[in-house]
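**Student:** Pasting the sequence and the predicted model now:
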Amino acid sequence: MSDNKSSVKWRISILAIFAILAAVGFLLSIMMGSVSIPAQEVLDSLMGNATGTHEKILNSIRLPRTVVGALVGMNLALSGAILQAVMKNPLADPHIIGISSGAGIAGIMVMLIFPGYEMFVTPVAFVGAMLAAVCIYILAWKNGIRPVRIILAGVAVSAFLGAGISGMMIFNSDKIHNALMWMVGGLSARSWPHVAMIWPYSLGGGILALLASRHINILQLGDEVAKGLGVRVELTRIVLTAIAALLAASAVSVVGLLGFVGLIVPHAARLIVGSDYRFLLPASALLGIGVVTICDTVARVAFAPVELPVGILMAAFGAPFFLFLLRREL
């Protein structure tokens, strides 16, 4: 009993550390850039007591960008953690297995063909993500689902959809600049309208994910045990996949195809807090916020005056990590 209490205290302590990391990442993202702003001015601005040029930079540029980055990091980390449980595959990630590409091709259709209807990007991207997930399940199913088969099917679907995105960009070359930045995944020029696009889905999807943690834990026991405990396994998988797709689609809608967050963050959290999804999901969310905001800050200031999209930095870290996991699993 005492060991269990110690384990809970340890996990709560880790959650507190991750919350501090998220807060530090958020603050650094607001403070650092082409113009450095002292922490006291940042705090004054957040409390409504600041005026002048720095206040305009904070409220018009830095703050909305940082809020979007935090919500995107949370959404992708939660989506990856859920998909890894549902697909019983530690390599599952919305970007790698093609769900982000499904959201991407649907979202870019709206952006390129109907540029005046940005409010529909997220719901259309969600439909695209779910259709991609269904295709992956169908292609991977053969007397059951096997982890490696899901990855191979996901890579194939992602490549096919990526070709479709490239084709659409060629036929809409006059609108290609925004589409190119969206393909890489970046937070440049994110503003308050983008915050308005993502926050309702982040709030709803995040709450649903946390409420589903008990069902996810039961799924980890195996299908037969889960059925014995009264869980409708296939329906639960469909609902969880829908939650993961919604979270991924909302992130893709505002920053594009930002990869590897859903792979790296849940794994790092799992190594520290374990596989109990009551703790793993909030840990992944907090760590996702810290990772994306810190990486975006580094990408923004490391090569100044040139600004790297954060997607390039995440791919530089994520690809070797994926290969390491692939070798270990196979």
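**Tutor:** Here it is on my side, so go on. Residues are numbered from 1 along each chain as shown.
**Student:** hey, let's count contacts and neighbours off CA atoms from now on
**Tutor:** Will do.
**Student:** Do I have it right that residue 99 meets residue 245?
**Tutor:** Yes: counting by Cα atoms under 8 Å, residue 99 sits close enough to residue 245 to count as a contact (6.8 Å).
**Student:** and for the two, which residues touch both?
**Tutor:** Between them, residue 99 and residue 245 share these contacting residues under Cα atoms under 8 Å, 6 or more residues apart in numbering: 129, 130.
**Student:** another structure for you, compare them:
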Amino acid sequence: MASINERKAFRLSVIFILLIAVIACMIISLIWGSTPVSLAEIWRTLWADELTDTASQIIWNIRLPRNIVAALVGACLAVSGAILQAVMKNPLADPQIVGVSSGAGLAGVIVLILFPGYDYIVPLVAFLGAMGAALMVYALAWKNGVRPSRIILAGVAVAAFLGSGISALLVFYGDRVQGALLWMVGGLSARSWPQVEVLFPYAMIGLFLACLGAKRLTILSLGDETAKGLGLKVEQTRFMMTAVAALLAAGAVSIAGLIGFVGLVIPHMLRLIIGNDYAYLLPGSALLGAFVLVVSDTVGRVLMSPIEIPVGIIMAFFGAPFFLYLLRRDS
């Protein structure tokens, strides 16, 4: 009994440390930049009735909303990846690999290239694209039920198919691809309060539903036969949680573009520390995803200032080696 309580206390302490780390890195990100600001200026801006000086404008209108967007995107992608890995019982599952991000990406690129004047509907269209991709994966994988191996294979096929659609649009409309290319690379440049307002409902609803399904995901990760023996409706749970993962991924992709490795690597990093109990893994993944993306975005802003490196490139640069380490470790 003592060991169970100790393990629970350890997991809660890890989550608390991650929360403190997220807050700390967001404060550091507010300070660093082409125009450095002080903690006193940050404090004064947060409690000021009016923004009268340049530092306050930079903090309130540029860095603070961008940090919030980065944290929400990181949390959404990490939790989406953790859910998909449980649903498909495959450590390689994440929103990009199984086609969910590709569905959102194709829908978003269609709007950005063919209907550039309607970019305000990108979040809604991206969500519909992600859900459409998820339904396509399920339809292709269904044969007297859905098996995780068939889902992952169908997801890879759907991702490749949708990716070819994106490539075709970029080839046929080469004169309009600049905005779409930046969006596909994945970045947070010029993200401000309007993007926070769009993403916040997606993130809160998705994260809330994910936490509600945490116990089911833990049982599902034990295997279909064991889960059925414990009374879990496996197919229903798999479909519902895939929809939640699609919602989270679509919200993130619609705002930040196609950022890779967050949903793939972050849940693995947490499992090495706190294990596979999704009651702790999901909130921990959300916080670690937020931390990693805020740090990556800050590095992209300040590393070669005034030139900005998109956060998608930073994530690929650091995420790929860590993923290779995981492969070597498990082989």
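**Tutor:** Received the coordinates, thanks. All figures in this text were calculated on a predicted structure; none of them were measured in a lab.
**Student:** TM-score for the pair, please.
**Tutor:** Aligned and superposed, the two chains score 0.93 in TM-score terms (TM-score structural alignment, normalised by the length of structure 1); 329 aligned residues with a Cα RMSD of 2.1 Å.
**Student:** So which residue is dead centre in structure 1?
**Tutor:** When Cα atoms, centre = their mean is applied to structure 1, the residue found nearest the centroid is residue 76 (1.3 Å).
**Student:** residue boundaries of the helices in the stretch 201-331 of structure 2?
**Tutor:** 214-220, 224-229, 234-256, 262-274, 278-302, 311-330 (DSSP state H, counting those that start in this stretch).
**Student:** now these as TSV including distance to residue 9 of structure 2 and mean neighbour count?
**Tutor:** Converted to TSV, these look like this (distance: least, Cα to Cα, whole Å; neighbours: other Cα atoms under 10 Å):
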stretch	distance to residue 9 of structure 2	mean neighbour count
helix 214-220	18	21
helix 224-229	27	14
helix 234-256	27	25
helix 262-274	11	22
helix 278-302	11	25
helix 311-330	26	15
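**Student:** thinking again about what came up before, element containing the residue nearest to the centre of structure 1, please.
**Tutor:** Per DSSP states H and E: residue 76 of structure 1 is located in helix 63-86.
**Student:** tell me what that helix is packed against?
**Tutor:** Of the remaining helices and strands, those touching helix 63-86 of structure 1 by 3 or more Cα pairs under 8 Å, 6 or more residues apart in numbering; DSSP states H and E are helix 2-31, helix 192-211, helix 213-219, helix 233-255, helix 261-273, helix 277-301.
**Student:** Ok, which of those comes nearest residue 328 of structure 1?
**Tutor:** Residue 328 of structure 1 sits nearest to helix 261-273 of all those, at 13.4 Å, using Cα to Cα.
**Student:** List of residues touching the closest one?
**Tutor:** The set of residues that contact helix 261-273 of structure 1 without belonging to it, under Cα under 8 Å, 6+ apart, is 10-11, 14, 73, 76-81, 90-95, 279-280, 283-284, 287-288, 291-292, 314, 318, 321-322.
**Student:** And stretch 192-212 of structure 2, by the same measure?
**Tutor:** The set of residues that contact stretch 192-212 of structure 2 without belonging to it, under Cα under 8 Å, 6+ apart, is 61-62, 65-66, 68-69, 72, 76, 79, 83, 123, 241, 244-245, 247-248, 251-252, 255, 279, 282-283.
**Student:** what about 6 Å?
**Tutor:** Under the contact criterion Cα atoms under 6 Å, 6 or more residues apart in numbering, stretch 192-212 of structure 2 has outside partners 65, 66, 69, 244, 248, 251.
**Student:** Next, the buried residues of it.
**Tutor:** Burial within stretch 192-212 of structure 2, assessed by neighbour count using 16 or more other Cα atoms under 10 Å, is assigned to 192-193, 195-196, 198-200, 202-203, 206-207, 210-211.
**Student:** Turn those residues into CSV, including distance to residue 304 of structure 2.
**Tutor:** Putting the buried residues of stretch 192-212 of structure 2 into CSV (distance: Cα to Cα, whole Å) gives the following:
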residue, distance to residue 304 of structure 2
192, 22
193, 25
195, 25
196, 26
198, 30
199, 28
200, 30
202, 32
203, 31
206, 35
207, 34
210, 37
211, 39
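**Student:** Could you single out the nearest of those to residue 305 of structure 2?
**Tutor:** Scanning these for proximity to residue 305 of structure 2, where the rule is Cα to Cα, the winner is residue 192, at 19.5 Å.
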